[in-house]
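**Q** I'll drop the sequence and a predicted model, then ask my questions.
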Amino acid sequence: MKLTVVGGGSTYTPELVSGIADRHAAFEIEEIALVDPDLDRLEVVGGFARRLLDQAGHPAKLSLTADLEAGADGAAAVLLQLRVGGQRARASDETVPLECGCLGQETTGAGGLAKALRTVPVVLDVAERVRRIAGEKTWIVDFTNPVGIVTRALLDAGHRAVGLCNVAITFQRWVAGQLGVAPDRVALEHVGLNHLTWVRAVRVDGVDVLPRLLTDHADRLAEHVGLPAAVMRRLGAVPSYYLKYYYRHDAIVTEQRSRPSRAETVAGIENSLLELYRDPGLVAKPALLEQRGGAYYSEAAVQLVASILTGRGDVQVVNTRNGSTLPFLPADAVVEVPARITAAGPAPLPVAPLPPMISGLVAHVTAYESLALEAALHGGRDRVFDALMAHPLIGQIDQAETLADRLVSVNRDLLPWAAA
């Protein structure tokens, strides 16, 4: 079985390879193909990845290429982890909105829209080329942000695709650590959209312990998600840490203006990681990799690929079609919910009705995501403006006008319709 990673030169890649090496009994991988246009970077990351496989005694062949067709040929699954425009584009995603008084974040708000505009056309081109060379049955697992919008674009284009985020598995592991239980005993009722989710139940061996978490572990829980425990008790749910950008928007903007951007921090971490990866004596993941983000990324990715290729039928949190899962949303929306993973794809499990405080925000952001996808697919400054007006963190004419012009301008070289 062959697994292809598009964006294989990412500093995340050793996490994935390490996960495969540590869990090779889950399913048999004979080849891992890393695809990236930056061959110098790919050689550095790939060299370290080879050492990780060798250290673990994993027999998989590791191939490195800038040729997507060569990398995807024969692949059973293709994992997408792209960053169109690199860290330079991320920096503009975080700083341009902040200059306009809005949240500066690469996946949420105006920054997330800019990322979608750049990313969706590239991902669709990659996916179509993969389909031509590897066939209709190849699964595409998207880890590329904004995951919900990108996954919907892939599904709308007829690809066998599923979106993946590490928020759910990170919280599951945190809960397991707090309670001193094995992670596989913890199941979450995790509901919403990508980067807009709430945990409404935490079941340990089938028993909901969320009320106990909201009392006995309230302070640590508040610190973990960046929101007051009293708000969580009022909701009867634990919002993901991305909800602080909605519930504390103005305070977060003030904080962001007082410190360096996350993009600056990540760029420094990436440079340091690449230097570490160049050391031929390095045969284990460096501690610095934990600061890069994407905690438990490898576990989530390996679990999902193993289950979908073997039809294991276990339950995982993924991004997939809504269908009737959240009845107040269109059936073709993409939601992030627990689903049974079969060879035919994810089958979302039923969820309890959401209260208005949650369902209203989910519906609002879903409307924005539809308009964001339209802008990414068809271009046009006015479509960008429409998406900004629909976003609950913007929604003001003056800010949307300014941001539409700024986002198109700073991304012009990466938007074919804007450069024309």
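**A** Right, received. Where do you want to start?

**Q** contacts, neighbours, all on C-alpha from now
**A** OK.

**Q** which parts of this structure are strands?
**A** 2-6, 31-35, 61-65, 77-80, 139-142, 161-163, 186-193, 196-204, 207-208, 238-239, 315-321, 334-342, 345-348 (DSSP state E).

**Q** and those strands, which is most packed in?
**A** Mean neighbour count (mean count of other C-alpha atoms under 10 Å) peaks for strand 161-163 among the strands of the chain, with a mean of 29.

**Q** contacts for that strand, please.
**A** 139-143, 147-148, 151, 154-155, 318-320, 345-346 (C-alpha atoms under 8 Å, 6 or more residues apart in numbering).

**Q** distance from that strand to the middle of the chain?
**A** Strand 161-163 sits 11 Å away from the centroid of its parent chain (C-alpha atoms, centre = their mean, to the nearest Å).

**Q** how about the strands of the chain, which one is nearest Glu401?
**A** strand 196-204 (25.1 Å; C-alpha to C-alpha).

**Q** wait, Pro239 sits on Met232?
**A** Yes: Pro239 is within contact range of Met232, at 7.3 Å (criterion: C-alpha atoms under 8 Å).

**Q** before we move on, back to that, could I get the strands of the chain in TSV, plus columns for distance to Ile269?
**A** Listed next are those as TSV, based on distance: least, C-alpha to C-alpha, whole Å:
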stretch	distance to Ile269
strand 2-6	21
strand 31-35	21
strand 61-65	23
strand 77-80	22
strand 139-142	24
strand 161-163	26
strand 186-193	29
strand 196-204	27
strand 207-208	39
strand 238-239	28
strand 315-321	28
strand 334-342	29
strand 345-348	35
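
**Q** looking at the ones you listed, spot the one closest to His378.
**A** Using C-alpha to C-alpha, the strands of the chain put strand 334-342 closest to His378, at 19.6 Å.

**Q** what's the closest one packed up against?
**A** If contacts are counted by 3 or more C-alpha pairs under 8 Å, 6 or more residues apart in numbering; DSSP states H and E, strand 334-342 sits against helix 147-156, strand 186-193, helix 297-310, strand 315-321, strand 345-348.

**Q** could I get these in CSV, plus columns for distance to Val337?
**A** Below are the helices and strands packed on strand 334-342 laid out as CSV (distance: least, C-alpha to C-alpha, whole Å):
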stretch, distance to Val337
helix 147-156, 12
strand 186-193, 5
helix 297-310, 14
strand 315-321, 5
strand 345-348, 7
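
**Q** hold the first one in mind and look at this next one:
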Amino acid sequence: MKLTILGGGGFRVPLVYGALLTDRGEGRVTEVVLHDLDDSRLHAVARVLAEQAATVPEAPTVTATTDLDEALRGADFVFSAIRVGGLEGRADDERVALAQGVLGQETVGAGGIAYGLRTVPVAVDIARRVARLAPDAWVINFTNPAGLVTEAMSRHLGDRVIGICDSPVGLGRRIAKVLGANPREAFIDYVGLNHLGWVRGLRVAGRDELPRLLADPDLLGSFEEGKLFGTDWLQSLGAIPNEYLHYYYFNRETVRAYTEVEKTRGAFLRDQQAQFYDEMKRPDTSALTAWDRTRAEREATYMAENRETAGAGERDEDDLSGGYEKVALALMRAIARDERTTLILNVRNQGALSVLDTDAVIEVPCLVDANGAHPVAVAPLPDHATGLVCAVKGVEREVLTAAENGSRATAVKAFALHPLVDSVNVARRLVEGYTEVHPGLAYLK
């Protein structure tokens, strides 16, 4: 099978390729095509992949190209992990938002809206090209904001685009571990939108083990989310929220922490990865060693400001291994080989969550087989969660409308309606600030 990776010069591509190297089954991926707009980054990542494959017999072949149509033709799967505007754009998203006293995180709040506004037009163009050049391909979307971008692409690809995220997987794994359960044998009752969901149950052999966790403060406070949110708040919720909900539940503290840091997350990654890609220009550098070292630092500093605000301390070593590449591989295996499995994915609602319409992309457990991902019907959310999900989905829809129509007024509306942007005037200033720094938003009139 042929796998095309869009954003093939991206730093995390070796995670995907490393997962492919572990797959020895029939019908596995045998050809990988990397596509990126930056040829030097493609070359750097290709070096890392070559070192990964050096001792693996019959490793998937790797080619690289800057021609998108060439990359897509004949693809069986397309993995989309593009970053429109690069990490410089992410740093600008954070800076402009913080100047207005609101959150600039890349998927949440003002930063997520800005990122979506410049990414959706590019993602839609990709979806149209896939429909034309590789109509039988399955698109696996990891491009952020993942739920929003997946919904934009689904309008052209239907259910053949599926969004993935490692956050729910990591959360479920941590809960199962604390409860002494095997994550592979547990059903995780998770529901919401991307980066806006809650674990409401964890069933093992038909028994929900989550109440046992919520009833034990010591057990509850022993893992990442317990430390991040605090045991009292988790017990009040009666659920375990995705870590990204910390931006909502502790917004003032998080904005203050982000304002006080020497570098925002985007600026840190921009500088860190610039150093890595510069290092890759030296032929005597061990590409894999340099990549491993850079990745370890990247993962260890993930959500550092939130953990500092909560007094959560350093991340556990087990949480530094990512996981989205394993979700991607499991998804491809299930579809290509009809290896039926259950995964938490971003898919069209299809009636699974009654409060949203059929085409709304949600993040829920899905049964996956050769015909794709089928969302499992889930019980209604409590009122506080329903309100938040509906409000943020409404914002996503305004972003999609603004991207489609090029409407500046609709973009202002998207910012103003977000729960973490507290003023229409702030929304107007955000649109002004973002259009000044992002050439990709010149379409807004």
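**A** Happy to help now that I have it. All values reported here derive from a predicted model rather than from experimental measurement.

**Q** re the thing from before, can you say which of the helices and strands packed on strand 334-342 of the first structure is nearest to Arg41 of the first structure?
**A** That would be helix 297-310 among these, by C-alpha to C-alpha, at 20.1 Å.

**Q** what does that closest one correspond to over in the second structure?
**A** Matched against the second structure by TM-score structural alignment, helix 297-310 of the first structure falls on residues 324-337.

**Q** check the offset of that stretch from the chain's centre.
**A** 16 Å.

**Q** buried residues in that stretch, which are they?
**A** Residues 324-336 are the ones in stretch 324-337 of the second structure that count as buried (16 or more other C-alpha atoms under 10 Å).

**Q** show me which pair in those is furthest apart.
**A** Tyr324 and Ala336, at 18.2 Å, using C-alpha to C-alpha across those.

**Q** tally of neighbours for Gly268 of the first structure?
**A** 12 (other C-alpha atoms under 10 Å).

**Q** what's it aligned with over in the second structure?
**A** Match for Gly268 of the first structure (TM-score structural alignment): Asp271.

**Q** now do the contacts for the most centrally placed residue in the second structure.
**A** Centroid-nearest residue in the second structure, with C-alpha atoms, centre = their mean: Cys165, separated by 4.5 Å. By C-alpha under 8 Å, 6+ apart, the contact list for Cys165 of the second structure reads Phe142, Ala146, Asn194, Tyr324, Val327, Leu345.

**Q** state the distance from the fourth one to Glu404 of the second structure.
**A** In this structure, Tyr324 of the second structure lies at 29 Å from Glu404 of the second structure, with C-alpha to C-alpha, to the nearest Å as the measure.

**Q** same check on the fifth one?
**A** Relative to Glu404 of the second structure, Val327 of the second structure is positioned 31 Å away (C-alpha to C-alpha).

**Q** burial measure for the closest residue to Arg173 of the first structure other than its chain neighbours, as a count.
**A** Spatial nearest neighbour of Arg173 of the first structure, chain neighbours left out: Pro183 (5.8 Å); criterion: C-alpha to C-alpha, 6 or more residues apart in numbering. Counted with other C-alpha under 10 Å, the neighbours of Pro183 of the first structure add up to 16.

**Q** all helices for the stretch 101-250 of the first structure, in order.
**A** 110-134, 147-156, 167-179, 210-216, 218-225, 229-235, 244-247, 249-257 (DSSP state H, counting those that start in this stretch).

**Q** buried sites along the shortest one?
**A** Which is helix 244-247 of the first structure. Lys244, Tyr245, Tyr246.

**Q** which one of the residues you listed is nearest to Thr4 of the first structure?
**A** So of these, ranked by how close each gets to Thr4 of the first structure (C-alpha to C-alpha), first place is Tyr245, at 33.9 Å.

**Q** what does that closest one correspond to in the second structure?
**A** In the second structure, Tyr245 of the first structure lands on Tyr247 (TM-score structural alignment).

**Q** my guess is that match meets Ala257, correct?
**A** No: using C-alpha under 8 Å, Tyr247 of the second structure is not in contact with Ala257, being 11.2 Å away.

**Q** shared neighbours, the two?
**A** Common neighbours of Tyr247 of the second structure and Ala257 (C-alpha under 8 Å, 6+ apart) are Asn306.

**Q** that older thread, for Leu16 of the first structure, which of the helices of the stretch 101-250 of the first structure is the nearest?
**A** Among the helices of the stretch 101-250 of the first structure, if distance is taken as C-alpha to C-alpha, the winner is helix 167-179, at 14.6 Å.

**Q** ok now the closest one, how far from the chain's centre?
**A** Worked out by C-alpha atoms, centre = their mean, helix 167-179 of the first structure lies 17 Å from the chain centre.

**Q** residue contacts, the residue nearest to Leu309 of the first structure when sequence neighbours are not counted?
**A** Spatial nearest neighbour of Leu309 of the first structure, chain neighbours left out: Ala343 (5.9 Å); criterion: C-alpha to C-alpha, 6+ apart. The neighbourhood of Ala343 of the first structure, defined by C-alpha under 8 Å, 6+ apart, consists of Ser307, Ile308, Leu309, Thr310, Gly311, Arg312.

**Q** quick one: contacts for the closest residue to the first one other than its chain neighbours?
**A** Excluding the flanking residues, the one nearest Ser307 of the first structure by C-alpha to C-alpha, 6+ apart is Ile341, at 6.0 Å. Shown in contact with Ile341 of the first structure (C-alpha under 8 Å, 6+ apart): Leu304, Ser307, Ile308, Gly311, Arg312, Gly313, Asp314, Val315, Gln316, Ala347.

**Q** my guess is the fifth one meets Ala344, correct?
**A** No: between Arg312 of the first structure and Ala344 there is no contact under C-alpha under 8 Å: 10.8 Å.

**Q** lovely, talk soon.
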